[in-house]
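Asker: following is a predicted model, sequence given first.
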Amino acid sequence: MYLYSDMEMFLRPRILLFGRDPAWFGGVVNFLAALQKETKKTVEYYNFTIGQRPGNPLPISKYLTPLVDAICLTTLIFRERFDSYHVNPSLNPASLIRDGLFLLILRCFKARNVVVSFHGWEPSTARAIENNHLSRFLFRTVFGWPDHILVLADSFRDWLVAQGLPAERIHRFTTMFDGDEAKSAVDSTDPSGDTIRLLYLSRIIREKGIFELVEAFSTLSREDGRLELVIAGTGSEENVVRQRVVELGLEGRVRFPGYCRGGDKWKLIYSSDIFLLPSSYGEGCPVSLLEAMAAGLPVITTPVGGIPHIVEDGKHGFLLAEVTPWHIADGIRRLVTDSQLRKRMGELNRKEAWEKYEAEKVARRFERLYRGEGWS
């Protein structure tokens, strides 16, 4: 545990932190909550809420909210002084327009120690920018001036440099998991149970490989009666996936607990044996992956985004060469039939996750950045 000095607690930097309403679900919301929790003694945060608010169903609010937010930001900067400004965009059109507007306002006011952390990353948006001269110019102008630009993968960094952003300002960061939550949750694993539980914990969308996973499980369920699949989360394809489970006759072998958070989420993770994220989506550094590793689960995932920086094939689990039912089933089969391999990978994952990705350790790097000490 890090011990704070009296000077650190007295000289707390004031940070303007941009993020969505905490009532929304999602990785960025959880990341910012963990960051503030771990540094609340030494950093003073002013949360600037952006985007649509929960409970506002009016379609027009989607377009008016960024303008209202921009006016509020301008008024706030007139009135208040901050030591650092932390903007958290994703590489998708809506976020780039919204957060780009905020960055232009900050630039007009000559804000200093501006931090931009890219979380989500849509490859289609990256291609659209790089293939259009005007888009490249606008992107470079709006997102290339901040003091620190943080990304979740070296490939993202290389892309930014190729668009003309300064390499010396771009650094790779990781997301984090809440160690206090993990410790306080009850470890509900039953070591004497025969069930081998496979866990998918993410949005239920096609790009995450959920349909291929269900097909793979259909094959494996006929081979091994011990297997159970848990699909935790919500998403646009949930009803279609549920229907496919019924068509395959898997109702008794597949569970849908919905969106899980806090202690319920950790109990679910602890009670599982293998974590699955066969995604072809532009993943950054999925928090659910770190949480599964922290709980000692071997993982089966794909080498997209920042995942290869976390998972080494054959060491922490398996990286799928292709997202097909056959490849997914093969990876699961290798772990199911070798309990010692599962145990060895799980123990290594637990050790490395707590050493590298626990919230206290990651948050300290951001605190140093806020204090103007650079990224280290």
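Answerer: Received it, and whenever you're ready, just let me know what you need. Numbers count the residues shown, from 1 in each chain.
Asker: from here on, contacts and neighbour counts on C-alpha atoms
Answerer: Will do.
Asker: against which helices or strands is the strand or helix carrying residue 78 packed?
Answerer: Taking DSSP states H and E as the criterion, residue 78 maps to helix 61-79. When contacts are defined as 3 or more CA pairs under 8 Å, 6 or more residues apart in numbering; DSSP states H and E, helix 61-79 sits against strand 44-50, helix 93-108.
Asker: next, format the ones you listed as TSV and append distance to residue 183 and mean neighbour count.
Answerer: Conversion of these to TSV gives the following (distance: least, CA to CA, whole Å; neighbours: other CA atoms under 10 Å):
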stretch	distance to residue 183	mean neighbour count
strand 44-50	26	17
helix 93-108	34	17
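Asker: possible to save the ones you listed as TSV with distance to residue 199?
Answerer: Output for those, formatted as TSV (distance: least, CA to CA, whole Å):
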stretch	distance to residue 199
strand 44-50	32
helix 93-108	30
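Asker: so residue 230 touches residue 200, yeah?
Answerer: Yes. Applying CA atoms under 8 Å, one finds residue 230 in contact with residue 200, separated by 6.1 Å.
Asker: show me which of those two is the more surrounded one.
Answerer: residue 200 (25 against 20; other CA atoms under 10 Å).
Asker: let's bring in a second one:
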Amino acid sequence: MAKKNILILTPSLHNSGGVANYYSILQNKFPFDYAFFIVGKREGDAQKDTRTRHLVRLISDYCAFIRTLWRSDLDLVLINPSLNFNGFSRDYIFYLIAKLLKKKTIVFFRGWDDNYAKVVFTGKFRYFFRPLRNTDGFIVLAKCFSDTITSRLNTSRVFVESTIFDERILPQGYDALYNLKNPNEKIRMLFLSRIEADKGIYESIAAYKALRAKNVNVELVIAGDGSEASNIQRMIAEHDDEGLRYLGRISGAEKADALLSSSVLLFPSMHAEGMPNTVLEAMGCGLAVLTTRVGGINDFFVGDLMGAELTGDLTQGIVGAVSALVSDNARLKSISEYNYSFAKQYFHSERVVERLDHIIDSVIHNSDCGSFWYESEAR
């Protein structure tokens, strides 16, 4: 089969977002010829992004995109928008340009806003977005998103995919990984997410305090930024507890250390999620995951095997689940090893790039391809 030539629209790979992380991990592993077309703010652009600068850059990007498509012998264009007003209003123009120039196109929806999905596919402005129905293929991050759009499309090629875990941070072998955990001989819980009320940050802190009041030997490390960050910093300072720490926004080696040294991820989100990369990263690093069944998590998460499903009173759910794990080290290790193996099988880069390659082949050649990244015995 002839080698494929793919153009991938992405923000700068030096950005901190999920799309940039995904392609920075995969960029040297694609089995096809590819080029990145960078949209949005560039690395090293220190000037304030005023409305005028943003508009000028956007027009320049559209013009450069037209020139690239006109001059290139491309098999397919892969666009990676978030399905929300800001992200999609920009990237929809790239999509229209690609279709006007008769390029096969896959739209890979990353972020997902249910309300905006209704605007695009069922609302009074749906006719403006009607050309989107002729996309050659879609990729989404949860089966519920696929169910939302499939009946509105002129294609059956809607693929449910996962995001990715960067296995480069791992030591060699599971035993070496497990030996890094709980350096203070306490079960370390990690909250790694946006610091927002609907992400469950306050429930996580309340659960930690309740566990300590019951003399459960745990600590809580909080990492991320967001609108509630300053309030959380103040609460922690007032609490004056060395077992409760706030790291702020972390990346690179600091993020790897937080994941590798923790045993339990707290992800009690009530937010509209896609496929939260934090959960995949935690599983890849052998953490038990305590989570609500939001977004793509609902497609694969099995509480008894992977940690615990949180419902109802989230604070009490965390307290109960952590108490049970602390009192049963054998089960905690079993969950840790299961999550590590599951992530290796499904979320490591070689598996993700293999599935993406099959999807692209399917769209280009109108061939068969599995539509779902994971099929469990229970499905």
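Answerer: Yes, it's here. Values in this document were obtained by computation on a predicted structure and should not be read as measured data.
Asker: circling back: so which of the helices and strands packed on helix 61-79 of structure 1 is nearest residue 301 of structure 1?
Answerer: Closest approach to residue 301 of structure 1 among the helices and strands packed on helix 61-79 of structure 1 is made by helix 93-108 (26.5 Å; CA to CA).
Asker: enumerate every residue touching the residue nearest the centre of structure 2.
Answerer: With the centre of structure 2 defined as its mean C-alpha position, the nearest residue by CA atoms, centre = their mean is residue 277, 3.3 Å away. By CA atoms under 8 Å, 6 or more residues apart in numbering, residue 277 of structure 2 lies in contact with 18, 163, 164, 165.
Asker: which one (most neighbours) among those residues?
Answerer: With neighbours defined as other CA under 10 Å, the most crowded of these is residue 164; it has 28 neighbours.
Asker: residue in structure 1 matching that one?
Answerer: Correspondence of residue 164 of structure 2 to structure 1, assessed by TM-score structural alignment: residue 176.
Asker: number of nearby residues for the equivalent of residue 9 of structure 2 over in structure 1?
Answerer: Under the alignment (TM-score structural alignment), residue 9 of structure 2 maps onto residue 18 of structure 1. Neighbourhood size, residue 18 of structure 1 [other CA under 10 Å]: 20.
Asker: now swap in the one 3 residues further on and tell me
Answerer: Counted with other CA under 10 Å, residues neighbouring residue 21 of structure 1 total 16.
Asker: quick one: the strands in the stretch 101-250 of structure 2?
Answerer: 105-108, 137-140, 158-160, 187-192, 218-223, 244-248 (DSSP state E, counting those that start in this stretch).
Asker: quick one: the third one to structure 1 mean distance?
Answerer: Pointing back at strand 158-160 of structure 2 there. On superposition with structure 1, the mean distance recorded for strand 158-160 of structure 2 (mean CA distance after the TM-score superposition for structure 1) is 0.8 Å.
Asker: ok, now the fourth one?
Answerer: When structure 1 is superposed, strand 187-192 of structure 2 averages 0.9 Å from its matched positions, counting by mean CA distance after the TM-score superposition for structure 1.
Asker: what span of structure 1 lines up against that strand?
Answerer: Alignment of strand 187-192 of structure 2 against structure 1: residues 196-201, by TM-score structural alignment.
Asker: all helices of structure 2, in order?
Answerer: 18-26, 51-71, 85-100, 114-121, 143-149, 174-178, 201-213, 229-239, 252-260, 277-284, 303-306, 314-326, 329-346, 349-365 (DSSP state H).
Asker: let me know which of these is the nearest to residue 37 of structure 2.
Answerer: Closest to residue 37 of structure 2 of those is helix 51-71 (CA to CA; 7.7 Å).
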